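Student: structure of the sequence below:
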Amino acid sequence: MNQDKIEQGKKLAARKAVDDNVKNNMIIGIGSGSTVVYAVERIAELVKEKDLNLKCIPTSFQSYQLIVKNELNLVYLDQYPVIDLDIDGADEIDKDLNLIKGGGGCLVQEKVIASNSNKVIIIADFRKNSKNLGEKWKKGVPIEVIPLSYVPLMKRFEKMGGKPQLRMAKAKAGPLITDNGNFIIDVDFGIIKNPEELNKKLLMIPGVVDTGLFIQIAS
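Tutor: Got it, this is the predicted structure:
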């Protein structure tokens, strides 16, 4: 399937997700990534067509820009700690609807918003589906870490059987810096048959802020 057809499919899926789930007076979490762009564009159309009263919470600087660009009502989690609907994408989805997210570097805020949402909609094309995490997404599990801890953490991840790599920035020298001022280490653990157990082990390590393993968030 060529890229144009894939993009068209993503756009149609995003529009349907919005049409089927967005209602008046909702608080909506806006995720990050290319598919979410189509969802936000459709939300903006509905606001104008139906005069909807919606409040949108960003999960990243990218989604903040999308909300502002599309002239949607920008609010924040400290104002509205209970979210009606979160719309986001994913890098990989397994048979139990566990996710790998964070390829775009926004995993922590995305997980915070998702965990405080009554409903989470994940929009993804067929390329993201797999039986087990790690089958198709070969870049590893994104793990956000405190900068001073990255060297010992990389050694720790190696002892756990992973292949860690500090994510580097593309338009500047040095590592990528997250919206929270942290580093991201991408760790290839191979095929992940028990993502919940791996996630728990990683979160117990001092210096780990959070992981790109989203467990039992989607339904």
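Student: all contacts plus neighbour counts: C-alpha atoms, from now on.
Tutor: Will do.
Student: can you pull out the helices in the protein?
Tutor: Assigned by DSSP state H, the chain shows helices spanning 3-21, 34-50, 61-69, 107-115, 150-159, 195-203.
Student: most packed of these?
Tutor: Of all the helices of the chain, helix 107-115 has the most neighbours on average by mean count of other CA atoms under 10 Å, namely a mean of 22.
Student: now do it: distance to the chain's middle.
Tutor: How far helix 107-115 lies from its chain's middle: 7 Å, per CA atoms, centre = their mean, to the nearest Å.
Student: make CSV from the helices of the chain and add distance to L176 to it.
Tutor: Below are the helices of the chain laid out as CSV (distance: least, CA to CA, whole Å):
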stretch, distance to L176
helix 3-21, 27
helix 34-50, 19
helix 61-69, 14
helix 107-115, 13
helix 150-159, 13
helix 195-203, 20
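Student: so which of the ones you listed comes closest to G181?
Tutor: helix 107-115 (11.4 Å; CA to CA).
Student: which strands and helices sit next to the closest one?
Tutor: If contacts are counted by 3 or more CA pairs under 8 Å, 6 or more residues apart in numbering; DSSP states H and E, helix 107-115 sits against strand 141-145, strand 208-211.
Student: to compare with the earlier structure, here is another sequence to fold:
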Amino acid sequence: MTGDLSPIDKAKFVAAKRAADLVESGMRVGLGTGSTAAWLVRCLGEMVRQEGLKFKGVPTSTRTAALAREVGIEVVSLDEARWLDLTIDGADEFDGDLNLIKGGGGALLQEKIVATASDQMVVIADIGKEVETLGAFPLPCEVIPFGWQTTKALVEETLIQMDVLGRNTTLRMNGDAPFVTDEGNYILDCHLKRIGNPRQLAMVLNQMPGVVENGLFIDICDIVVIGFGDGRVELRDINAGTVEEERLDFVESDNLFSDLAD
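Tutor: Next up is the predicted model:
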């Protein structure tokens, strides 16, 4: 149970639990992908079963869709929902302006489409994801398989002109084969170390033939919910300019904590 969770998992759980309270019956909600988002889906499933919460969830990956259905959440496509009240997702990094790097789980394209089709995007993360400058986490770029090596060379050449510390890119692998996204594309991970101008880099990368989307989320996130290993939660709203702090009690629940896959 919660006593067996690591401090990082406790932080992820309390962030997800606090963000789940933002979901109201009747909403259409984007459901993110990754380990922290999996906690969110579990928390929301518990609220559906025990509190009668009724909402429609739009998953950002096949993994999230499967988990949402498993815990009793009504799943619909973005085309069915058309527009969302809220999207809640994790992040690999976020800075003081709530700019993000996402895509560590390989779902950045669907995640960005869903997030930008929402009235509000909320990021849930443990405190370790906050950085002064983006770039320590490799920046994912989703590329079409055709000519991916040429695209990789073009990306590396373009990075010479960018305000970054590193220019090495690697093809993400799944064992001995390239990792393939839900949309049938590949991912290049750009090891940049520091990104001096995220907005410029995002625009330049997306102008490149072969690049479908990049993992920089600029001016998309509205709120970040940060979890700490001792149960503290901090909610920062960049639009309102407010910061709220509270402490959540850990809830013992076999349904919530059993068989949770990252």
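Student: related to what we said a few turns ago, just name the most buried of the helices and strands packed on helix 107-115 of structure 1.
Tutor: Neighbour counts (mean count of other CA under 10 Å) averaged over each of these peak at strand 141-145, with a mean of 26.
Student: so it aligns onto which residues of structure 2?
Tutor: Mapped onto structure 2 using TM-score structural alignment, strand 141-145 of structure 1 covers residues 139-143.
Student: what about that stretch, how far off from structure 1?
Tutor: Compared with structure 1 after fitting, stretch 139-143 of structure 2 deviates on average by 0.4 Å (mean CA distance after the TM-score superposition for structure 1).
Student: touching that stretch from outside, list them.
Tutor: Identification of contacts with stretch 139-143 of structure 2 by CA atoms under 8 Å, 6 or more residues apart in numbering yields 101-104, 106, 108-109, 151, 185-192, 210-216.
Student: if we can go back for a sec, and E7 of structure 1, which of the helices and strands packed on helix 107-115 of structure 1 is closest to it?
Tutor: Checked against CA to CA, the stretch from these lying closest is strand 141-145, at 24.6 Å.
Student: which ones are touching V180 of structure 2?
Tutor: Y186, I187.
Student: in structure 1, what sits opposite it in the alignment?
Tutor: In structure 1, V180 of structure 2 lines up with I177, judged by TM-score structural alignment.
Student: so how far is D119 of structure 2 from the nearest residue to T169 of structure 2 once chain neighbours are set aside?
Tutor: Distance criterion CA to CA, 6 or more residues apart in numbering; nearest residue to T169 of structure 2, sequence neighbours excluded, is C190 at 4.4 Å. C190 of structure 2 is 30 Å from D119 of structure 2, where distance means CA to CA, to the nearest Å.
Student: quick one, which of the two is more surrounded?
Tutor: Ranked by neighbour count (other CA atoms under 10 Å), C190 of structure 2 and D119 place C190 first, with 22 against 13.
Student: in structure 1, what sits opposite the more buried one in the alignment?
Tutor: Checking TM-score structural alignment: C190 of structure 2 goes with V187.
Student: does its match touch G140 like I think?
Tutor: Yes - assessed by CA atoms under 8 Å, V187 of structure 1 is found in contact with G140 at 4.5 Å.
Student: identify the contacts common to the two.
Tutor: Residues within reach of V187 of structure 1 and of G140 at once, by CA under 8 Å, 6+ apart, are P164.
Student: quick one: the residue nearest the centre of structure 2 from M208 of structure 2, how far?
Tutor: Nearest to the geometric centre of structure 2 sits G90, at 3.4 Å (CA atoms, centre = their mean). Distance from G90 of structure 2 to M208 of structure 2, counting by CA to CA: 27 Å.
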